[in-house]
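Peer 1: 3D model of this:
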Amino acid sequence: MTGDHDAWLMSYLKNKKTACAYLQSALDDYHTDHDKEAFMLALKDVARAQGGVGHLASETHLNRVHLYRILSGKGNPTLETLTTILSAFGLRIKLAAA
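Peer 2: Next up is the predicted model:
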C-alpha cells in the first residue's frame, strides 16, 4: 500500500501546479504547527518527483550531500538556498497578508 501511495505521490508532484499546491499546503501547516521538518520533507518529495536530489543538485549547482542534509527534515536552509531550490522547481516565494 505504501508503495502505491509513494508512486501516486511521485506522479502527482511531477506537475508544477500540483507541486506548488503541495508545498503551499505544507507551508500553511507550518504557520499553524511550526513543524519545519514537514515542510522540508515536502520539498524532498517534490525533488524526488522531479528527477531526484542528484538532478536538483545539478540544476542548482548546490552540493548533493548538502541538499540531502537540508531535505532530511532537520535542515535549516538560508533564504538564498530555499529560493534556489524553489526556482529549480519553477516556483518562487510569494507573500500574502495574514
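
Peer 1: CA atoms for contacts and neighbours, from now on please.
Peer 2: Noted.

Peer 1: how close does the residue nearest the centre of the chain get to V65?
Peer 2: Central residue of the chain (Cα atoms, centre = their mean): L43, 1.3 Å from the mean position. Separation of L43 from V65 (Cα to Cα, to the nearest Å): 15 Å.

Peer 1: N15 now?
Peer 2: Distance from N15 to V65, by Cα to Cα: 26 Å.

Peer 1: this one next, for a side-by-side:
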Amino acid sequence: MPVETHPYDSAEHLRTPEHIAAYLDAVLEENDPALLAHALGVVARAKGMTEVAEAAGRSRAQLYRSLSEGGNPQLETVMSVLNALGFRLSVQPAERSEPEAA
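Peer 2: Down below sits the predicted model:
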C-alpha cells in the first residue's frame, strides 16, 4: 500500500503572533532578502492575503507578485506588510566573534 503524502505548508502552523514572530525572526537571521519575501508571503497567506493586502494598501495580486519566489519587494512594501500583520522591524547589535576595538 503506497504512503500518501501531502506538501508541507508553513502557513498552516502560524497560528499565534508568537509563532509568526519566531518564524520571521529565524528567517531574518538567514540574511536572505528572497527568503524574507517568501516568509512574508507565507505569513500573509496564514493571516489571509486579501485582508493583509487591504491593510497594507496593496492589491492582492500585487502582494502575491511581490512576495512570490521571484519577487523583490521594495522596503516600503515590506514595512507596510509587517504593519498590516501587526509587526515591526527592530534592530539589535549582531553577535560578534571578535572583540570590539577600543
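
Peer 1: ok, back up a step: what lines up with the residue nearest to the centre of the first structure in the second structure?
Peer 2: Taking TM-score structural alignment, the alignment pairs L43 of the first structure with L40 from the second structure.

Peer 1: and if you look at R92 of the first structure?
Peer 2: Checking TM-score structural alignment: R92 of the first structure goes with R88.

Peer 1: who's in contact with the residue nearest to its match when sequence neighbours are not counted?
Peer 2: Excluding its sequence neighbours, the residue lying closest to R88 of the second structure (Cα to Cα, 6 or more residues apart in numbering) is L82, at 5.8 Å. Residues in contact with L82 of the second structure (Cα atoms under 8 Å, 6 or more residues apart in numbering) are 40, 88-89.

Peer 1: residue boundaries of the helices in the second structure?
Peer 2: 17-29, 33-47, 49-56, 60-66, 75-85 (DSSP state H).
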